[in-house]
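A.B. asks: coordinates for the following, if possible.
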Amino acid sequence: MTDRQNNHDVNDKVQYVAISPDMFQAQNSDDEIDLRKLWEAIWRGKWVIIVVTAIFAVASVFYALSLPNIYKSEALLAPADSDQQGGLAGLTGQFGGLASLAGVNLGGGKTDKTGMALEIIRSREFFSRFARKHHILPDLMATESWDLISNTVVYNKKIYIPENDQWLREVKPPKQVKPSMQEAKKVFDKLFSVDQTADLGMVTISVQHISPFVAKQWVDWLAEDINLVMKIRDKEEAERSINYLKSQIAKTNVVEQQTLLYQLIDEQAKTLMFAEVRDEYVFKTIDPAVVEELKFKPKRALIVILGVLLGGMLSTVIVLIRYFLSQN
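C.D. replies: Now for the predicted structure:
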């Protein structure tokens, strides 16, 4: 009984092997028929595809032409040599304990002023001071176009009237008629970028704007302001340290301690000197910003190509859906 059953299984396998190529061939024939029918359906709906694709192409052309040119200006900066920090670094080991008591930072090269400056320039407080100082809100929030002939920014009169410095925006709370610094910062962050190369430490500041002159001016202002902010911070810190060290000198009669304190005052005086004589305190300009002649964006040809592709794919899907619905 077992041998008969085994023979029956073997015959079934042989029969399966013999039949399976025909089954695959039939399946392939069905697939070819389906693909042929799909192609025929697409061909019958070719005018739908052509018309829809043409509509998307025309719409993408009008959309691309409606976008204003955006120009990008950038400056390449290098971290300034901190000679005064090099002098302090030599005193770190000798005066570390006393300096810590006096509240003076003798970290030398360990103090990353470049990193601190980059974080400050990205901060909300820096932007608020920058926006108020240079009155950039209209150029940031209300620009409509740029007149090349007269080199003037054209404002949207429904938003801002430059003659009266009056804002007319219609917004819902919590937004205000005049943009707040928080709202303006979000817009500014989309146009502004600052990057540092890992190998050389070079810093690139870039700004995008509808006017190449405004973009260039903002980059110049940003570089000037961050140098000024860092200069003021170090100057105030050095002055406080000197005042404290002088008060400690008055409290001690030990000649050795007085000598050390005077040397610490001398190092802080060097910091004050560098702050007074250096305009480019943290960053030195290697390649200054220029008024760009060529636009940065939009990529109008790419927009049109994507519009045509989208129209072609969408119209093809519509034709296939109509075909499948007609089969039911």
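
A.B. asks: hey, let's count contacts and neighbours off CA atoms from now on
C.D. replies: Fine.

A.B. asks: ranges for the helices of the stretch 201-328 of the chain?
C.D. replies: When secondary structure is read from DSSP state H, counting those that start in this stretch, the stretch 201-328 of the chain shows helices at 212-251, 255-277, 300-327.

A.B. asks: how about the last one: buried residues?
C.D. replies: Going back to what we said before, that points to helix 300-327. Buried residues in helix 300-327, defined by neighbour count with 16 or more other C-alpha atoms under 10 Å: 300, 303-304, 307-308, 310-312, 315-316, 318-320, 323.

A.B. asks: check the second one too.
C.D. replies: Applying a neighbour-count criterion of 16+ other C-alpha under 10 Å, one finds 258, 260-262, 264-265, 267-272, 274-275 buried in helix 255-277.

A.B. asks: redo these as CSV? Include distance to residue 209.
C.D. replies: CSV is the format used below for the buried residues of helix 255-277 (distance: C-alpha to C-alpha, whole Å):
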residue, distance to residue 209
258, 57
260, 53
261, 52
262, 51
264, 47
265, 47
267, 44
268, 42
269, 42
270, 40
271, 37
272, 37
274, 35
275, 33
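
A.B. asks: let me know the closest of those to residue 67.
C.D. replies: The nearest member of the buried residues of helix 255-277 to residue 67, counting by C-alpha to C-alpha, is residue 275 at 45.2 Å.

A.B. asks: compare with the first, here's sequence two:
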Amino acid sequence: MTQRDTKNNLNQQDVNKPIYQADYQDDEIDLRELIKVIWDYKWLTVALCTLAIIGSVFYALNAQEWWVAKGKVIAPQVNDVAALYAQSNKVSAILNANDLFNNDNDNNNNTKQVSKELVELFEPETLFKNFINAFNSSINKKNFLEKNSAFLAYLQAQQISVPSKERRASDQESRQNYLMVLNHWMKEINATFDSKTSEVALSFRSATKASSAELLNEYILFIGENVKQNQVEKFLLFVDSAKNELQVSLSMTEQRAARELAILLQKTEYAYQIASHSGLVEYKTNLNKEDELFQINLGEKALKAKINVLKSIQDLSVLAPSLATMAITLDALNKLEFADDRSFIPYRYLEVVEEPLNRAAPKRALIVILATLLAGMLSIFIALVHYFMTKKQEN
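C.D. replies: Below is the predicted model:
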């Protein structure tokens, strides 16, 4: 083989050789070499981890503590709201027993609907649903916290002032800080309904162990009173509405009956005059037709007696029997005595509220562990970057 053929074979081998083989061998990392690099930078890892431990321990010990008190409630029983439930049923019975509108189906249906709504006001399921909604209401949370001494003490400790109602530009920052803290506290007041068990888990987060349970109990009582007040106001509104409706109906029926009496009296007087002028003294049969305007067939004596009787009528229910029914119903509603039942409870405890055993935050051990792990990972990253940069510069 000539020298030229040998050179051509060598060039052909260079062409067939993969172009990435050399680079691949240069970039290949040996695991032992990687461990050696990490070991060489062990003092960096120790230093960063030590700083992380010190910093995380300092932060964990000085961070604001948060405690979450919890409780569980279920729907109340009828005996928990017995007095108000009995009153609503009593009013419903009064309205249903005295059927005011026998000849008016629309009004009769309206009366039955009002009676149904009255009873439902103090149904255990209705009260419990209202309790959950009121517990999670942002307005109720805000009203409770703004008047609570523990929340105000926390604001004072954080040097956050309660903004005035007047919106001034100078108070903008103070108002913003206040709203941030207020919203932060409000988010930690929760009632969570479990559809499978029909239980509701209540929770309230506070800055101290004792205050968390105390605040949750106070808030539960606050919401219970709020539900009671709302339902009683609705109940009294229903009763007042029924009274007003009865009063209007009674007045209109009295006017209608008085007008009918006046017309009947006037027709009888006209009939008396006709009978007197015609000499018809005694009763005559078949003298009047059924649609006759004046009943002169009664005769002068009977018509005179009828006039005297009509003039003596004082009770208009003789002409309008519904007046008596409405008067009885209105009198029964006016004589109702509404008891302030302080034992009213729109829930029943399944688990009473007690002081929490463990902090919700900060998780001190977890903070230290995570900070140490992050510091270790950072030190390894720095070591590898420094090693590869140094190696590249040497090549």
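
A.B. asks: quick revisit: closest to residue 93 of structure 1 out of the helices of the stretch 201-328 of structure 1?
C.D. replies: helix 255-277 (12.7 Å).

A.B. asks: could you check the angle the closest one makes with helix 212-251?
C.D. replies: Orientation check (axes from the mean of the first three to the mean of the last three C-alpha atoms, to 10 degrees): helix 255-277 of structure 1 against helix 212-251 gives 160 degrees.

A.B. asks: residue range for stretch 203-211 of structure 2 in structure 1?
C.D. replies: Aligned using TM-score structural alignment, stretch 203-211 of structure 2 spans residues 206-214 in structure 1.

A.B. asks: got the end-to-end distance for that stretch?
C.D. replies: From the first residue to the last, stretch 206-214 of structure 1 extends over 12 Å; the measure is C-alpha to C-alpha, to the nearest Å.

A.B. asks: for stretch 61-72 of structure 2, same thing?
C.D. replies: Across stretch 61-72 of structure 2, the terminal residues are separated by 32 Å (C-alpha to C-alpha).

A.B. asks: show the contacting residues for residue 210 of structure 1.
C.D. replies: 68-71, 143, 145-146 (C-alpha atoms under 8 Å, 6 or more residues apart in numbering).

A.B. asks: an error on my part: the question was meant for residue 89 of structure 2.
C.D. replies: Counted by C-alpha under 8 Å, 6+ apart, residue 89 of structure 2 has contacts 118-119.

A.B. asks: report the distance from the host helix or strand of it to the chain centre.
C.D. replies: Under the assignment given by DSSP states H and E, the secondary-structure element containing residue 89 of structure 2 is helix 82-97. Averaged C-alpha coordinates place helix 82-97 of structure 2 at 26 Å from its chain's average position (C-alpha atoms, centre = their mean, to the nearest Å).

A.B. asks: can you redo the buried residues of helix 300-327 of structure 1 as CSV with distance to residue 84 of structure 1?
C.D. replies: Formatted as CSV, the entries for the buried residues of helix 300-327 of structure 1 read as follows, by distance: C-alpha to C-alpha, whole Å:
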residue, distance to residue 84 of structure 1
300, 51
303, 53
304, 56
307, 58
308, 61
310, 60
311, 64
312, 65
315, 69
316, 70
318, 71
319, 74
320, 74
323, 79
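
A.B. asks: and the strands in structure 1?
C.D. replies: Taking DSSP state E as the test, the strands found in structure 1 are 71-79, 143-147, 152-155, 160-161, 166-167, 192-196, 203-209, 283-287.

A.B. asks: tell me what the fifth one is packed against?
C.D. replies: It stands for strand 166-167 of structure 1. Counting contacts by 3 or more C-alpha pairs under 8 Å, 6 or more residues apart in numbering; DSSP states H and E, the secondary-structure elements packed against strand 166-167 of structure 1 are strand 160-161.

A.B. asks: tell me how far the strand it packs on lies from the chain's centre.
C.D. replies: When C-alpha coordinates are averaged (C-alpha atoms, centre = their mean), strand 160-161 of structure 1 and its chain have centres 28 Å apart.

A.B. asks: which strands and helices sit next to it?
C.D. replies: strand 166-167.

A.B. asks: what does the strand it packs on correspond to over in structure 2?
C.D. replies: Under the alignment (TM-score structural alignment), strand 166-167 of structure 1 falls on nothing in structure 2.

A.B. asks: and for stretch 120-129 of structure 1?
C.D. replies: By TM-score structural alignment, stretch 120-129 of structure 1 lines up with residues 134-143 in structure 2.

A.B. asks: looking at structure 2, which of the contacts of residue 210 of structure 1 hold up?
C.D. replies: For those, the contacts that are reproduced in structure 2, applying both residues aligned by TM-score structural alignment, their matches' C-alpha atoms under 8 Å, are 68-71.

A.B. asks: most neighbours among those, please name it.
C.D. replies: residue 71 (23 neighbours; other C-alpha atoms under 10 Å).
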